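A.B. asks: I'll drop the sequence and a predicted model, then ask my questions.
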Amino acid sequence: MTVDLVLMTVVEGRLSVLVQRRAQPPFAGSLALPGSFVGPGETLEQAARRVLMEKAGMVEGWLEQLYTFGDPGRDPRMRVISVAYFALMPAACLTDAVAKREDLLLAPAAGSQAPLAFDHAAIIELAVERLRGKLDYAPVALALLPELFTLRDLQEVHEAIIGKAVNKPAFRRRLLDTGWIEGTGQREAQTAFRPAEFYRRAVPDSSL
């Protein structure tokens, strides 16, 4: 039994996922999702948290169980069942992780031409589909933003996730109506345009 983590963020307007270049066979030299076999005394959640700490340096953070992948041929070594988790993180968390390790990099979460080891391309595809489906009913995109953000920041994150532009007035009206965010009264400084108001999360992390 293994766990594989789909750790996603938005970098330069593109939804990206953390991948690792494998040093050992099978698929040595290929990119793969960070993962690990589950230890004898670990729960699935504990194993996922351990991988999160080892690869991204994060002790805490939102993780959601995605799906269990059990195709008999998914691992050429033996029958291996993997439980996949996915999470959204601010870009700085994952870019810092990449800067500290030569085997880690951020790759496009959708439309990448680079072959991935095992069935990890299918895992990422399902994670992106799940994420897009949650946008309308859960404030998941807030996990990608700093404590204070503008409506422009929030719109850019949504557009990166769904892969297309949204109608600005309709998007902002809908997000304000959800009650997920609240204005702070603070505004941007040193901007060439009209300073935008900063917003913050108005819902707990558990609502993700």
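C.D. replies: On my side now, so go ahead. Numbering: from 1, shown residues only.
A.B. asks: can we go C-alpha only for contacts and neighbour counts from here?
C.D. replies: Noted.
A.B. asks: name the helices or strands packed onto the longest helix anywhere in the chain?
C.D. replies: Counting by DSSP state H, the longest helix found in the chain is helix 120-134. Packing partners of helix 120-134 (3 or more C-alpha pairs under 8 Å, 6 or more residues apart in numbering; DSSP states H and E): strand 2-11, helix 151-162.
A.B. asks: Just want the angle from the shortest one to helix 120-134.
C.D. replies: Translated: strand 2-11. Interaxial angle of strand 2-11 relative to helix 120-134 (axes from the mean of the first three to the mean of the last three C-alpha atoms, to 10 degrees): 60 degrees.
A.B. asks: Remind me what strand 2-11 packs against, helices and strands.
C.D. replies: Against strand 2-11 (3+ C-alpha pairs under 8 Å, 6+ apart) you get strand 14-21, strand 35-37, helix 44-56, strand 82-88, helix 91-100, helix 120-134, helix 151-162.
A.B. asks: could I get the ones you listed as JSON lines with mean neighbour count and distance to residue 182?
C.D. replies: Listed next are the helices and strands packed on strand 2-11 as JSON lines, based on neighbours: other C-alpha atoms under 10 Å; distance: least, C-alpha to C-alpha, whole Å:
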{"stretch": "strand 14-21", "mean neighbour count": "23", "distance to residue 182": "25"}
{"stretch": "strand 35-37", "mean neighbour count": "19", "distance to residue 182": "37"}
{"stretch": "helix 44-56", "mean neighbour count": "19", "distance to residue 182": "30"}
{"stretch": "strand 82-88", "mean neighbour count": "23", "distance to residue 182": "21"}
{"stretch": "helix 91-100", "mean neighbour count": "17", "distance to residue 182": "22"}
{"stretch": "helix 120-134", "mean neighbour count": "17", "distance to residue 182": "20"}
{"stretch": "helix 151-162", "mean neighbour count": "19", "distance to residue 182": "11"}
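A.B. asks: try it against this one:
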Amino acid sequence: MAVSEVCPTVDAIRAFLEHLVDPILQEKPSISDDPSLSLQQKVAKQVHSVVLLYNYYHRKQNPELEFVAFKEFCKLIVDMRPALLPYMKFTQNPVEADLVDVEQQLSLTEKAIMSSYDICTLLDASKKVPNIEGWPVSKVAVLLVDSKKENCFLLSCSITGGAWSLIEKDVDTSNQTSEATSEIKTYKKRRVIKKPSNDGLNEGQILRVGYSVAKEVA
């Protein structure tokens, strides 16, 4: 793909927000009134997908694009969509502060951004095939694209609140070890990467789940 054909960072994120997040945002939000918990959860889920789609999928197709870190991503999407501000807590702070306690300082949406940022960091878009062996998997998300990578299949229904969403399927985690994970934990200024266990789903199992959910919505 020629450089001129690559969708720039800002344009790509704006497009993802338009289709995945805008339909469930309030037109005139009030910062003084917190959104309902259910709405916060919906927005967090959709923004989580936006981060994954840009920082991993879009950059995997276009490795020359920059990786947008947590704070920069939060600021960027709020600048693009001021209606997201009520869903942000840490980002609303007018004074630059250190992130020392994720549970207390971040909103649901910011936690979702942090989680997807960590996932993208570990997947590493520069790798041809990511190493996910041993990862505890609770949900499989599927992005279907055509052979030319010009069109994709997204889901829009009552479950997604009228917004476009990735196809997803929950996975039984009862047989997976929850303590040993590849997830990066952020707490008290420390980032710890725990060693993967051998009890997560392997690549073949994840693919089978993906094929299954794709058939269900076909």
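C.D. replies: Received, thanks. Only a predicted model underlies this, so the values are computations on that prediction, with no experimental measurement involved.
A.B. asks: List the TM-score for the superposed pair.
C.D. replies: Overlay of the two chains. TM-score (TM-score structural alignment, normalised by the length of the first structure): 0.32; 118 aligned residues with a C-alpha RMSD of 5.8 Å.
A.B. asks: picking up where we left off before, take the helices and strands packed on helix 120-134 of the first structure and write them to JSON lines, including distance to residue 134 of the first structure.
C.D. replies: Putting these into JSON lines (distance: least, C-alpha to C-alpha, whole Å) gives the following:
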{"stretch": "strand 2-11", "distance to residue 134 of the first structure": "14"}
{"stretch": "helix 151-162", "distance to residue 134 of the first structure": "11"}
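A.B. asks: can you tell which of those is closest to residue 95 of the first structure?
C.D. replies: strand 2-11 (8.8 Å; C-alpha to C-alpha).
A.B. asks: circling back: figure out which of the helices and strands packed on helix 120-134 of the first structure is closest to residue 64 of the first structure.
C.D. replies: Across these, closest to residue 64 of the first structure is strand 2-11 (C-alpha to C-alpha), at 9.6 Å.
A.B. asks: Of all the residues in that closest one, which ones are buried?
C.D. replies: By neighbour count on 16 or more other C-alpha atoms under 10 Å, the buried set for strand 2-11 of the first structure is 2-11.
A.B. asks: For residue 175 of the first structure, see how far away residue 152 of the first structure is.
C.D. replies: Separation of residue 152 of the first structure from residue 175 of the first structure (C-alpha to C-alpha, to the nearest Å) stands at 12 Å.
A.B. asks: Residue 7 of the first structure too?
C.D. replies: Going from residue 7 of the first structure to residue 175 of the first structure by C-alpha to C-alpha gives 24 Å.
A.B. asks: Next, the angle strand 14-21 makes with the longest helix of the first structure.
C.D. replies: Using the same axes, to 10 degrees: helix 120-134 of the first structure against strand 14-21 is 150 degrees.
A.B. asks: Now do the residue nearest to residue 21 of the first structure when sequence neighbours are not counted: how many residues are near it, please.
C.D. replies: Closest residue in space to residue 21 of the first structure, ignoring its immediate chain neighbours: residue 31 at 4.4 Å, by C-alpha to C-alpha, 6 or more residues apart in numbering. By the criterion of other C-alpha atoms under 10 Å, residue 31 of the first structure has 23 neighbours.
A.B. asks: didn't residue 31 of the first structure look like it was pressed against residue 17?
C.D. replies: No. Counting by C-alpha atoms under 8 Å, residue 31 of the first structure stays clear of residue 17, with 11.3 Å between them.
A.B. asks: Residue 174 of the first structure should be in a helix, yeah?
C.D. replies: Yes. Residue 174 of the first structure sits within a helix when classified using DSSP: H, G, I helix; E, B strand; the rest coil.
A.B. asks: what's the nearest residue to residue 51 of the first structure once chain neighbours are set aside in contact with, if anything?
C.D. replies: Distance criterion C-alpha to C-alpha, 6+ apart; nearest residue to residue 51 of the first structure, sequence neighbours excluded, is residue 35 at 6.3 Å. Contacts for residue 35 of the first structure (C-alpha atoms under 8 Å, 6 or more residues apart in numbering) come out as 2-5, 48, 51.
A.B. asks: helices or strands next to the helix or strand encompassing residue 15 of the second structure in the packing?
C.D. replies: Residue 15 of the second structure belongs to helix 9-20 when assigned by DSSP states H and E. Using 3+ C-alpha pairs under 8 Å, 6+ apart as the contact test, the elements touching helix 9-20 of the second structure are helix 37-52, helix 70-80.
A.B. asks: Also compute the angle for that helix relative to helix 37-52, please.
C.D. replies: Using the same axes, to 10 degrees: helix 9-20 of the second structure against helix 37-52 is 140 degrees.
A.B. asks: quick one: buried residues of helix 9-20 of the second structure?
C.D. replies: Going by neighbour count (16+ other C-alpha under 10 Å), the buried part of helix 9-20 of the second structure is 9, 12-14, 16-17, 19-20.
A.B. asks: follow-up on the earlier one: quick one: which of the contacts of residue 35 of the first structure is nearest residue 120 of the first structure?
C.D. replies: residue 4 (8.5 Å).
A.B. asks: Quick check: the gap between the closest one and residue 152 of the first structure.
C.D. replies: In this view, residue 4 of the first structure and residue 152 of the first structure are 33 Å apart by C-alpha to C-alpha.
A.B. asks: can you tell me which residues contact the nearest residue to residue 16 of the second structure once chain neighbours are set aside?
C.D. replies: Closest residue to residue 16 of the second structure apart from its sequence neighbours, by C-alpha to C-alpha, 6+ apart: residue 50 at 5.8 Å. By C-alpha under 8 Å, 6+ apart, the contact list for residue 50 of the second structure reads 13, 16-17, 20.
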